[in-house]
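Student: With the input below, show me the fold.
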Amino acid sequence: MPTSDAPSGWRKARRRAARALGALLVLAAASYVAYQFAGKSPQGAGCVVRSGDDSFELTQSQAANAATIAAVATARGLPERAVTIALATALQESRLDNLDHGDRDSLGLFQQRPSMGWGTAQQIMDPVYSTGEFYDGLVKIKGYAGLPLTVAAQKVQKSGYPEAYAKHEADATMLSAALLGRKAGALSCRTGADAQDSAGGPAGDPARVAAALKREFGAQARPKTAGEPARTVSVPAAAVGKAAGGTVQRGWQLAQWSVAHAQALKVSAVSFGDMRWQAARSGSGWQKLPEDAEPVSDGGGGGFVRITVAQ
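Tutor: As a prediction, the model looks like this:
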């Protein structure tokens, strides 16, 4: 052990080694933090799904990806069980983040591999495409809706850890109920706009919102950008698939899809029925429209969703 009378060169070398070790520890800590918070939205932004006393938190990008998984299922006429299986799978494979890396050449929400025939890397990094590929595999499984979730997911994914999907079933079930509109107002997001100057944010494009709706829900979505205000997209709830809950359920699916994509599409407000979500007041979640405001309805009980983008 060195003593106080050790040569000065030895003491200097020891100090250099200590500094190098300290730098490595700082780098390791920074890397850990970067990994843990990859994809997290800044300034406290994020989303939450609530069901009774239970809740599940997501980043804005995770919520958008989850909403896309539900929308693609609706466009294909798939049941809620298919959405639950897909969401649990994506939670296990990627945490609902659209990863550009993984084991070997695995990519995307479902960690699909170009070398295994799932598509090109560019295709797999498209959430709509990769979700469609997952559902293509799922519907080929006879009686998949009645199988244990781990069995159904494994038949598609062929994972080395098939039992891992089971731990996500409860969260995926809660997400499915919200993102398919069965739980009205269950999903809300904080965009960070509450603390910003409303005039200082980037402008949105109604045409971009309409294109995203058509791409994820299919041509039947029929969004319209005409009317007042000009930066609002209106979507008939009845135009988006069929559900046991009818057009009210589909309306809530569209409304919560819009909130989940609010950050990416620069959405400033979403209205359905007598409820409204506003980016500038996103911390308050879904709120009742003012008493003197006209409910968002077509007068026939069907209603439509209004999506307003930032100007």
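
Student: CA atoms for contacts and neighbours, from now on please.
Tutor: Fine.

Student: Counting neighbours, which bits of stretch 51-71 end up buried?
Tutor: Neighbour counts using 16 or more other CA atoms under 10 Å place 57-71 of stretch 51-71 among the buried residues.

Student: Please give the structure of this sequence too, so both can be compared:
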Amino acid sequence: MLEPATLFRHGRLLRIGTAAAVLLAVVGYVALQYVYGGKREPRCTVVSGKGDGASYTFTAEQAENAATVAAAGTSRGMPERAVTIALATALQESGLRNITHGDRDSLGLFQQRPSQGWGDERQIMDPAYSAARFYEHLADVPGYSRLPLTVAAQRVQRSGFPQAYAKHEPDAALLAAALTGRGPATFGCEGRPAAGTVPADPARVRAALARDFGREVRPSGGQGRTVTVPAPARPADDRASRRGWELAHWAVAQSSALHIERVSYDGREWRAGGSGEWRKVRAAGAAGAGRAAGEVRIVTGQ
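Tutor: Reported below is the predicted structural model:
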């Protein structure tokens, strides 16, 4: 018969062995999920175009919503400052996630309330619609672009915590600079489509462009898996390159949702599945190198 001390040691060793086995099983499961398709959600990163090292990393879902919010602003002629205000507001209200819950009947990116006249539930849960409604209200705020961000956002949102918007301003400003095209090649995503999503389809890319930019952006048919988008100058900015980078960054932000494999513009190319960085390409390189001036080329997956 074992003594009590011996039984204690045996019990302790058994518990340690069991814990180690569970830990190894968890590690193995995570490794297999990563290698064989159950990968973590793709990440996106925006960096400062000033070379000061500032950056912000977030998820593909957040990137998709941020790009839609930015496009809703620029397509209405709103300045970059308005986009910064909108992005900071959505970061505070929902973390740039299109959530179905909130305080009382608040919903969506901006936590808008059907009972307060923002629209019905279906409309508010449409990021393009909710962003457009935010800009409509922001445009009615006198001198909003000169106001502190917290004040401008609060005039629209009427939040119980108005100062909370301030902490998101640096990240929102980085995003706005990239997604309005002012910072070339400053926005990248890993771009791995999530398992179980619908197949790649160039028609979905064209539909998403129409949804976010309206008639102002008219993609051409392209060939096969390619969608070609001319990048005309915006009315308030005669530099077509800014519009081009806005469209290019938008496509990268939508890459996971729309199964976009490559985006090219202005002699640079982004590819899904890598580090997310833009790389220079030769003018006579492979298809998708952006050979034509003022043209964004978007290539969907197989």
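
Student: From the buried residues of stretch 51-71 of the first structure, which land in helices?
Tutor: Counting by DSSP state H, those place 60, 61, 62, 63, 64, 65, 66, 67, 68, 69, 70, 71 in helices.

Student: In the first structure, where's the longest helix?
Tutor: Across the first structure, the longest stretch assigned as helix under DSSP H is helix 8-36.

Student: corresponding residues in the second structure for that helix?
Tutor: Aligned by TM-score structural alignment, helix 8-36 of the first structure falls on no residue of the second structure.

Student: Show me what residue 45 of the second structure aligns to in the first structure.
Tutor: So residue 45 of the second structure corresponds to residue 48, using TM-score structural alignment.

Student: thinking its match is in contact with residue 56, fair?
Tutor: Yes: with contact defined as CA atoms under 8 Å, residue 48 of the first structure and residue 56 form a contacting pair (5.6 Å).

Student: equivalent range in the first structure for stretch 70-84 of the second structure?
Tutor: Going by TM-score structural alignment, stretch 70-84 of the second structure sits over residues 70-84 in the first structure.

Student: Please compute how far that stretch lies from its chain's middle.
Tutor: Put simply, stretch 70-84 of the first structure sits 15 Å off its chain's centre (CA atoms, centre = their mean, to the nearest Å).

Student: Next, the distance between the ends of it.
Tutor: The first residue of stretch 70-84 of the first structure is 9 Å away from its last residue (CA to CA, to the nearest Å).

Student: Dead centre of the first structure: give me the residue that sits there.
Tutor: Closest to where the C-alpha atoms of the first structure average out (CA atoms, centre = their mean) is residue 63, at 2.1 Å.

Student: Residue in the first structure paired with residue 278 of the second structure?
Tutor: By TM-score structural alignment, residue 278 of the second structure lines up with residue 286 in the first structure.

Student: residues in contact with that match?
Tutor: 185, 188, 275, 276, 277, 278 (CA atoms under 8 Å, 6 or more residues apart in numbering).

Student: can you tell me which of the residues you listed are in strands?
Tutor: Among these, the ones falling in strands (DSSP state E) are 188, 275, 276, 277, 278.

Student: Check the spacing between the last one and residue 266 of the first structure real quick.
Tutor: Pointing back at residue 278 of the first structure there. Note on residue 278 of the first structure: its distance to residue 266 of the first structure, by CA to CA, is 11 Å.

Student: Could you give the number of residues near the nearest residue to the residue nearest to the centre of the first structure once chain neighbours are set aside?
Tutor: Distances taken as CA to CA, 6 or more residues apart in numbering place residue 260 nearest to residue 63 of the first structure, at 5.3 Å, with adjacent residues excluded. A total of 32 residues lie near residue 260 of the first structure under the criterion other CA atoms under 10 Å.

Student: what's the answer for residue 105 of the first structure, then?
Tutor: Neighbours of residue 105 of the first structure using other CA under 10 Å come to 14.

Student: Which of the helices or strands spans it?
Tutor: Using DSSP states H and E, residue 105 of the first structure is not contained in any helix or strand.

Student: Quick check: closest non-adjacent residue to it.
Tutor: For residue 105 of the first structure, ignoring the flanking residues on the chain, the nearest one in space by CA to CA, 6+ apart is residue 113 at 5.5 Å.

Student: Now do the contacts for that neighbour.
Tutor: Taking CA under 8 Å, 6+ apart, we find residue 113 of the first structure in contact with 105, 106, 107, 119, 121.

Student: Distance to residue 86 of the first structure added to those, as TSV?
Tutor: Output for the contacts of residue 113 of the first structure, formatted as TSV (distance: CA to CA, whole Å):
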residue	distance to residue 86 of the first structure
105	21
106	17
107	16
119	18
121	20
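
Student: are any of those residues buried, and which?
Tutor: 106, 107, 119, 121.

Student: For residue 175 of the first structure, see how far away the last one is.
Tutor: Spelled out, it's residue 121 of the first structure. Taking CA to CA as the measure, residue 121 of the first structure falls 27 Å from residue 175 of the first structure.

Student: what's around the nearest residue to residue 118 of the second structure once chain neighbours are set aside, how many residues?
Tutor: Once flanking residues are discounted, residue 118 of the second structure sits nearest to residue 112: 6.1 Å by CA to CA, 6+ apart. Neighbour count of residue 112 of the second structure, defined by other CA under 10 Å: 25.

Student: wait, isn't residue 112 of the second structure in contact with residue 122?
Tutor: No: between residue 112 of the second structure and residue 122 there is no contact under CA under 8 Å: 11.7 Å.

Student: Please enumerate the strands of the first structure.
Tutor: Here the first structure has its strands, by DSSP E, at 46-51, 54-58, 187-190, 232-236, 267-272, 275-278, 287-288, 304-309.

Student: Put together a markdown table for those, with distance to residue 196 of the first structure on each row.
Tutor: Shown next, in a markdown table, are the strands of the first structure (distance: least, CA to CA, whole Å):
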| stretch | distance to residue 196 of the first structure |
| --- | --- |
| strand 46-51 | 15 |
| strand 54-58 | 21 |
| strand 187-190 | 12 |
| strand 232-236 | 21 |
| strand 267-272 | 12 |
| strand 275-278 | 13 |
| strand 287-288 | 20 |
| strand 304-309 | 16 |
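
Student: Noted, bye for now.
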